[in-house]
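Q: One predicted model, sequence on top.
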Amino acid sequence: MRVSSTECLGNALNYSAFKPYLRMDIEQRPVAEKHFLNTTVHKISWSGLTVAIKDRRTGQTRNILDNVEGLVNSGDCCAVMGPSGCGKTTLLNALARRPINATVDGRVCINSTQLPDAAFRHVTSFVEDHDTFIGSLTVRETLQFASKLAGITHESQARIDTLLKSFGLVDQASALVEKGISKGQKRRLAVAERLVTGPKILFLDEPTSGLDSVPVFTLSATYATLQSATISSLSLLLLSAGKTQYFGARSAVIDYCEGIGVTIPQRVNPADFLLELVNIDFSQDITAASQRIADLQSLWQASNNAQLLCESILATDRSSEGLSIQADDKPGIGGQLMTLLQRSFLKAYRDIMAYTFRLVMYMGLAILMGTLWLQLDRNQDSIQLLINALLVSCGFMAFMAVTYVPAFIEDH
């Protein structure tokens, strides 16, 4: 999970209110909530992850990520922190196997297994840092179409109701996404839209962007509730210049800094201090700042924390733990086509610019052509006039089709 703020190092959230619910037996839970339980994926690990691009001007290869390693167990949350441009989004894209215009090397394993892309997408989901909604749909319809495209038919309505309640969107269920909900509610809807398919691993790019403290707490508590376990271990991955500066428990980062000779002042937010420590963009002496980052990275590589992480990843790779994935029950091309057509018709019905405006313009063109080329004789003298009429009508329809380009981009 990539974060853009400093909540991950603030006071720990108190999930005691959820403990009686979390200890509830699985069989006693509603059917819709059983789908959110993770009983198959136990850990995800990555080692030697390197992402390189080729500089167009110099022709040389530059590493955006350089030999990044990590391990996250089931029920845990890993926050990726670092200054802008350090490779946070690139790391999430590489872990989630999203298209990257770069060379990606390294291993990404789930339960010590490198899954094929189809199986990997079956158990993972990605929440982008920007909203990608169809504004003319309501909140409930957005979740409904997401579940239909994923092939969820049994208890789909119950799942949607559970997510709407968990993310505080019950009152906004009938509101249009474009104008009926706030930015913070859109962020919650983005997470709920991905959770409706029941992914076992969720990648979030700046999930708390635009949210105040109450929705942040609600989102974190909802994650814990849906995981059937408290987030007992919050890991922190600190990046700078594409390299690991720290990876481990959030609670141990202060002790680690003291162990390498870096003292965090009292009454200073540790997250703010760490971000300032690994940021060289605004340094007066770039050479000294770059050397500081190199020294921090060397201290990390020589630390016991890095050795323990490497040993844990090696132990995971040597284990014979597999992954049982249920057969893919997604609808075929025909079913997906019908769902997309239904969504397009519903959108066109509510989008004035899509069809209503074009219909009015076509009616105006019909009246114009009907009056300009009224009662033409069907003889040799009228051929050129008929050609002009056909040219105007075809050209007008071609230009009017451009008005649907924004809607097409939104659907895409």
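A: Perfect, thanks for sending it.
Q: all contacts plus neighbour counts: C-alpha atoms, from now on.
A: Will do.
Q: Where does Val68 sit: helix, strand or coil?
A: Three-state call for Val68 (DSSP: H, G, I helix; E, B strand; the rest coil): strand.
Q: the strands in the stretch 101-250 of the chain, which residues?
A: Counting by DSSP state E, counting those that start in this stretch, the stretch 101-250 of the chain has strands at residues 103-110, 124-127, 201-204, 234-240, 243-249.
Q: Return the most buried member of these.
A: Stretch with highest mean neighbour count among the strands of the stretch 101-250 of the chain: strand 234-240 (a mean of 24; mean count of other CA atoms under 10 Å).
Q: how many degrees apart are that one and strand 243-249 in direction?
A: With axes from the mean of the first three to the mean of the last three CA atoms, to 10 degrees as the basis, strand 234-240 and strand 243-249 are set at 170 degrees to each other.
Q: about what we covered before: and the strands of the stretch 101-250 of the chain as TSV, adding distance to Met397?
A: Converted to TSV, the strands of the stretch 101-250 of the chain look like this (distance: least, CA to CA, whole Å):
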stretch	distance to Met397
strand 103-110	44
strand 124-127	38
strand 201-204	43
strand 234-240	53
strand 243-249	54
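Q: Select, out of these, the one closest to Ile333.
A: Closest to Ile333 of these, according to CA to CA: strand 124-127, at 21.0 Å.
Q: which helices and strands sit right next to the closest one?
A: In terms of contacts (3 or more CA pairs under 8 Å, 6 or more residues apart in numbering; DSSP states H and E), strand 124-127 is packed against helix 183-195, strand 201-204.
Q: Please produce a markdown table containing the ones you listed, extended by distance to Ala271.
A: Below are the helices and strands packed on strand 124-127 laid out as a markdown table (distance: least, CA to CA, whole Å):
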| stretch | distance to Ala271 |
| --- | --- |
| helix 183-195 | 23 |
| strand 201-204 | 19 |
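Q: this is the other structure I want to compare:
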Amino acid sequence: MAMIYFDNAATTPVDERVVLAMTPYHSDIYGNPSSLHAAGREARRALALSRESIAKWLGATPAELVFTSGGTEANHLALFGSYLAARETVEVPHYVVSQVEHHAVLDTMSLLTALGAKVTFVSPDPAGRIAPEDVVAAIRPNTVAVSVMAVNNELGTVQPIEAIALRVKEVNPRIAVHTDAVQALACERLDMSHSLVDLAAFSAHKIHGPKGIGLLYVRAGTRLTVGHVGARQERGRRPGTENVAGIVGFAKAVELLEAEWESRQAQVCAVREAFLSRVQSLPGVTLLSPHDGAPTIVNLSLAGTESETTLMRMDLAGMAASAGSACTAGTAEPSHVLLACGLADDVVRGAIRFSFSHQNTVEEAETVGVWMERLLTGHAPATLSRQ
């Protein structure tokens, strides 16, 4: 029996059409895109076409896209690069960052703090939302960047990133606005040409593309200094031979996302609605995600349970979910996102994140809902029974 996979915020299954598009670049088209011979030119052409395709969907220019190894590197490049650029004119660069960021951002802030930067963390409301006025209140004369993720990876909270960017630019147009848009790509129609965001991170494996490939959008004119050297790829902003197969796969995943946008959104919304209709009124269930959050993520807390134990039981029954970010899975630490929202310890300990894609079905949502009902009443079966 196939697993019911509700952990798409961690990673999505690679679409078979993406695999097919990538295959030639693992075998026949093997040239280094920096080489001048025919094999290199063929790889370089694939790289250029892929960049153009992704840029078109994002409302960016090809020159504004920097390919990276994933969202984590993209976030690090944005924030560390802005720090190095700022040090040329600002003695102690200051950052304004939300408390509910992914560790890709928070750990970079820890590094920058060790290097002498200052950081002000902005607290969210109970739904994980960051208020623009709180961001503005934290700005100082030496603030060089603001970082607020577009869609929270644990709660699905959609941040008012454009309102935040507008307020920040009204205070000081030179402050760079960065957003971790990794989770947003699958569910938010982004248009960087009409955005005030300067830096945005994306990753292919959240939209049924391959792992190991992401990108950083860098608005033209944004100051960014490279933190590592060795070659001149990506216009000197990210040294190293490009992952041509991964980039082609990323572009194919974006192409499919564009072609199937409306049907994908309708399917994900239907799955989320079916799931919530089954579980949110169950005794002992507390919905932690906001009702107006992204349709791809639902976070629930189950009273009297421990998330790790629940997840193990789910796994044995053929279901996959998570207790939060995949990058912190396996640690004993409670979710920093949920704690920042002011939730009680017992609520945090019982929290489970369910995350959906268009490949999920309403039947799967109802099946998991029935299993959860039996879990909470002490009658959860060891194996899954389809409805």
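A: Done, it's in. What you see is a predicted model, and the numbers here were worked out from it, not measured in a lab.
Q: Got a TM-score for the pair?
A: After superposition, the two chains reach a TM-score (TM-score structural alignment, normalised by the length of the second structure) of 0.27; 163 aligned residues with a CA RMSD of 6.6 Å.
Q: which one of the strands of the stretch 101-250 of the first structure lies closest to Glu33 of the first structure?
A: Across those, Glu33 of the first structure has its closest neighbour in strand 201-204 (16.1 Å, CA to CA).
Q: Which neighbouring elements make contact with the closest one?
A: strand 124-127.
Q: Out of the helices and strands packed on strand 124-127 of the first structure, which gets nearest to Ile44 of the first structure?
A: Of all these, strand 201-204 comes closest under CA to CA, at 8.5 Å.
Q: quick one: Asn67 of the first structure from Leu239 of the first structure, how far?
A: 11 Å (CA to CA, to the nearest Å).
Q: Helices of the stretch 51-200 of the first structure, residue ranges please.
A: Under the criterion DSSP state H, counting those that start in this stretch, helices of the stretch 51-200 of the first structure are mapped to 88-95, 117-123, 139-149, 156-166, 177-180, 183-195.
Q: out of these, which comes closest to Leu346 of the first structure?
A: Shortest distance between Leu346 of the first structure and the helices of the stretch 51-200 of the first structure, using CA to CA, is found for helix 139-149: 10.0 Å.
Q: what is the orientation angle of the closest one with helix 156-166?
A: 140 degrees.
Q: Helix 139-149 of the first structure vs helix 183-195, what angle?
A: Counting by the same axes, to 10 degrees, helix 139-149 of the first structure lies at 20 degrees to helix 183-195.
Q: For helix 139-149 of the first structure, which helices and strands make contact with it?
A: Counting contacts by 3+ CA pairs under 8 Å, 6+ apart, helix 139-149 of the first structure packs against helix 156-166, helix 183-195, helix 333-350.
Q: swap the cut-off to 10 Å and go again
A: For helix 139-149 of the first structure, the packing partners by 3 or more CA pairs under 10 Å, 6 or more residues apart in numbering; DSSP states H and E come out as helix 156-166, helix 177-180, helix 183-195, helix 333-350.
Q: Of those helices, which stretch is the most buried?
A: Mean neighbour count (mean count of other CA under 10 Å) peaks for helix 183-195 among these, with a mean of 22.
Q: which helices and strands sit right next to it?
A: With contacts taken as 3+ CA pairs under 10 Å, 6+ apart, helix 183-195 of the first structure sits against strand 124-127, helix 139-149, helix 156-166, helix 177-180, strand 201-204, helix 213-226.
Q: Present these as JSON lines; the columns should include distance to Glu193 of the first structure.
A: Shown next, in JSON lines, are these (distance: least, CA to CA, whole Å):
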{"stretch": "strand 124-127", "distance to Glu193 of the first structure": "9"}
{"stretch": "helix 139-149", "distance to Glu193 of the first structure": "5"}
{"stretch": "helix 156-166", "distance to Glu193 of the first structure": "9"}
{"stretch": "helix 177-180", "distance to Glu193 of the first structure": "12"}
{"stretch": "strand 201-204", "distance to Glu193 of the first structure": "12"}
{"stretch": "helix 213-226", "distance to Glu193 of the first structure": "14"}
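Q: right, and the ones you listed - which one's nearest Gly364 of the first structure?
A: Smallest distance to Gly364 of the first structure across those (CA to CA): 30.1 Å, for helix 177-180.
Q: Tell me where the stretch 51-200 of the second structure has helices.
A: Secondary structure of the stretch 51-200 of the second structure (DSSP H, counting those that start in this stretch): helices at 71-86, 103-114, 132-137, 161-171.
Q: Kindly report the same for the stretch 251-387 of the second structure.
A: 261-279, 307-316, 336-340, 345-349, 362-376.
Q: Can you add mean neighbour count and distance to Thr72 of the second structure and give the ones you listed back as a markdown table?
A: Output for the helices of the stretch 251-387 of the second structure, formatted as a markdown table (neighbours: other CA atoms under 10 Å; distance: least, CA to CA, whole Å):
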| stretch | mean neighbour count | distance to Thr72 of the second structure |
| --- | --- | --- |
| helix 261-279 | 18 | 25 |
| helix 307-316 | 18 | 25 |
| helix 336-340 | 20 | 17 |
| helix 345-349 | 18 | 25 |
| helix 362-376 | 19 | 30 |
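Q: who wins for proximity to Arg44 of the second structure among these?
A: helix 261-279 (28.6 Å).
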